[in-house]
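Participant: Dropping a prediction and its sequence here:
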Amino acid sequence: MSFAVDGSVAVITGATRGIGRQIAFRLGRAGARLVVVGRTGSDDPDAVLPGSLPEVVAALGDEGIEARSVQANLTSPDDTSRIVDRTLEWYGGCDILVNNAGYTSNGPIIDVPASRWERAFRVQVVGPLQLCQGLVPGMLERGSGRVLSVSSGSATAISPNLSLYSTSKQAMERWNASMHLELGGRGVAFNVLRVDHIVSTEGWWHVYNTQGAEIATGGAGLETLKTPEYTAECADWMIRQPDGWSGHVVGFDDLTDLGGPEPGPPAVQ
């Protein structure tokens, strides 16, 4: 039996823009009540990119979607605890946890400061684990829940100047395997969506518009570019799979082979 999104409570990190924002809209339109998490508030907007928590909550509300927000930075243990505390205070539990927030600091491995490695592992591994420690016990008690983490094709690639992002995303995938090994089979599924094609998020468009297509695509061209909306559709499909479908790391092409959403036309033509 597929997982019912309607009536569920979904916590989504990195929800002010890009993939996280579209996942919020996708789940909200399906009837989920949302806790959207991000770093950007109305008083401290991003210097380059659009999107803030009040703006996202207002846009969701315009569609009749129930949404509350927690401004939090996953590099902070206290901020991460506040996400759990607010969710339990508002709704008494969480049914869907989407670990979408990401952090990277590109550069030669010998030059990237250790402090940035610590931030990356907080955001990609330790913070999601802390959220699970606070929210998954309730899922297990109820015998139902979903944890979906968003990884990257970088997890399987060795590329110059991407060691921090690659290593931390690979750790996220291994962490998910351990969650499934120890806690799977009890009504809660743990899966990873590996974003192994470039997605046309606001950040990507900024690079495209300021530095050109060659830099934005890494020379790969625009033919396989995916939209955030399609990525959210893939996440939704994975969340809805039956309880026993757990412990998977799935890329876009894998999803198509599994009978998941068909990719639409290229994001940029």
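Facilitator: Arrived safely. Numbers count the residues shown, from 1 in each chain.

Participant: When you work out contacts or count neighbours from here on, use the C-alpha atoms and nothing else.
Facilitator: Fine.

Participant: Need the residues that contact the helix or strand hosting Val36.
Facilitator: Element membership of Val36 [criterion: DSSP states H and E] is strand 33-38. With contact meaning CA atoms under 8 Å, 6 or more residues apart in numbering, strand 33-38 is reached by 7-16, 24, 28, 52-53, 57, 65-73, 83, 87, 101.

Participant: Following element in sequence after that strand, please.
Facilitator: Using DSSP H and E, the next helix or strand after strand 33-38 towards the C-terminus is helix 53-62.

Participant: ok and that next one relative to strand 33-38, angle-wise?
Facilitator: Orientation note: helix 53-62 sits at an angle of 160 degrees relative to strand 33-38 (axes from the mean of the first three to the mean of the last three CA atoms, to 10 degrees).

Participant: Can you spell out which helices and strands pack onto helix 53-62?
Facilitator: helix 18-29, strand 33-38, strand 67-71 (3 or more CA pairs under 8 Å, 6 or more residues apart in numbering; DSSP states H and E).

Participant: and the gap between Pro160 and Ile109?
Facilitator: To Ile109, Pro160 is 8 Å away according to CA to CA, to the nearest Å.

Participant: ranges for the helices of the stretch 101-250 of the chain?
Facilitator: Secondary structure of the stretch 101-250 of the chain (DSSP state H, counting those that start in this stretch): helices at 114-121, 127-142, 163-183, 202-211, 213-217, 228-239.

Participant: Include mean neighbour count and distance to Leu97 when you put those helices into TSV, please.
Facilitator: Converted to TSV, the helices of the stretch 101-250 of the chain look like this (neighbours: other CA atoms under 10 Å; distance: least, CA to CA, whole Å):
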stretch	mean neighbour count	distance to Leu97
helix 114-121	17	18
helix 127-142	19	8
helix 163-183	20	13
helix 202-211	14	23
helix 213-217	17	30
helix 228-239	22	10
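
Participant: Put this next to the first one:
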Amino acid sequence: MSKKVVLITGSSRGIGAACATEFAEAGYNVVIHCNSNIQKAKEVSELCKALGAEVLVFQADVSKYDECNRLVDAAIEHFGQIDVLVNNAGIEANGSIMETTLEQFDDVMKVNAYGPFYMSKLVVPHMIERKTGSIIFMSSTSAATGSTGSSAYATSKAALIGLTKTLARDLAPIGINVNAICPGPIETDMVAALPIELKTWIKGSVFAGRLGKPEEVGAAAVFLASEKANYITGQSLTIDGIFRT
């Protein structure tokens, strides 16, 4: 029996890279996607290969439908199937609604909300044909609570929750599961780039007393894609060490 295949957008670093290595360790072949940092994507590819995975690395801008189409076509041509789609690619533009420009809002929504919609629209027909599959949206705790000074990002991540629940209803009768993961503060480049005062406040606001690790999120994604989670769909799994928002 051939290995299952996972396609992970935004998997050259951070949570996406951790998802790639966790799926590789679980026995999957992996499609690694990046927008610009092809070198980092190749480094993640080597880690996955060392774990026994066959890997395809592909560069594309997920905010553009045609490029998403190229990505999905390449994955199908190379592996013949996509069993799991992890919609992880995302960007952030910090700022209140007064500070956020229309261009910034558009950019965040195109990558964080339109991109996952495009990718799911393109992958779902292949999953329907095989009557199986799992789609995972990487949302955020801010989807439910909001996030001070992050109007565009929180809005885009909230959109993914609605998409998760709707697709889950549409696809459950066919055997396709759809879930969201909502990470809180995780040790990623995005958090590392924050001002030291804000990082100190964030760490002090987590009851677990630390930031989460990307591989902890990746492990949750592997579980949601597994047969053990076949009856879990339309759900949002929060991974935040109990973040005091």
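Facilitator: Looks like it arrived, so ask away. This structure is a prediction, so every number in the text was calculated from the model and none was measured.

Participant: What would you report as the TM-score here?
Facilitator: Remark: TM-score between the superposed chains equals 0.89 [TM-score structural alignment, normalised by the length of structure 2]; 237 aligned residues with a CA RMSD of 2.1 Å.

Participant: picking up where we left off before, Pro160 and Ile109 of structure 1: who's more crowded?
Facilitator: Comparing Pro160 of structure 1 with Ile109 by neighbour count (other CA atoms under 10 Å), the higher total belongs to Ile109, at 13 against 10.

Participant: who's in contact with the corresponding residue of structure 2 for Thr201 of structure 1?
Facilitator: The equivalent of Thr201 of structure 1 in structure 2 is Thr188 (alignment by TM-score structural alignment). For Thr188 of structure 2, the contacting residues are Gly14, Ile15, Pro214, by CA under 8 Å, 6+ apart.

Participant: And Asn87 of structure 2, by the same measure?
Facilitator: Ile8, Thr9, Gly10, Pro116, Met119, Ile135, Ile136, Phe137, Met138.

Participant: Chain neighbours aside, what residue packs nearest to it?
Facilitator: Phe137 (4.9 Å; CA to CA, 6 or more residues apart in numbering).

Participant: Give me the contacts around the top strand by length along structure 2.
Facilitator: In structure 2, assigned by DSSP state E, the strand with the most residues is strand 176-183. By CA under 8 Å, 6+ apart, the residues outside strand 176-183 of structure 2 that reach it are 127-128, 131-141, 143, 160-161, 164-165, 167-168, 171, 217, 221, 224-225, 230, 232-240.

Participant: coming back round to it: can you select the buried ones among the contacts of strand 33-38 of structure 1 for me in ChimeraX?
Facilitator: To isolate in ChimeraX the members of the contacts of strand 33-38 of structure 1 that are buried, counting by 16 or more other CA atoms under 10 Å, one can use:
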select :8,9,10,11,12,13,14,15,16,24,28,52,53,57,65,66,67,68,69,70,71,72,73,83,87,101
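
Participant: corresponding residue for Val57 of structure 2 in structure 1?
Facilitator: Match for Val57 of structure 2 (TM-score structural alignment): Ser69.

Participant: Tell me which residue lies nearest the centroid of structure 1.
Facilitator: For structure 1, the residue sitting closest to the mean C-alpha position, by CA atoms, centre = their mean, is Asn100 at 1.7 Å.

Participant: Now do the buried residues in stretch 38-52 of structure 2.
Facilitator: Ile38, Ala41, Lys42, Val44, Ser45, Glu46, Leu47, Cys48, Lys49, Leu51.

Participant: Now do the counterpart of Ser150 of structure 2 in structure 1: how many residues are near it, please.
Facilitator: In structure 1, Ser150 of structure 2 lines up with Leu162, judged by TM-score structural alignment. By the criterion of other CA under 10 Å, Leu162 of structure 1 has 18 neighbours.

Participant: Leu162 of structure 1 - nearest residue in space that isn't next to it in sequence?
Facilitator: Nearest one to Leu162 of structure 1, counting by CA to CA, 6+ apart, is Asn106 at 5.5 Å.

Participant: from what I can see the one you found touches Leu164, true?
Facilitator: Yes: Asn106 of structure 1 is in contact with Leu164 according to CA atoms under 8 Å; the separation is 7.2 Å.
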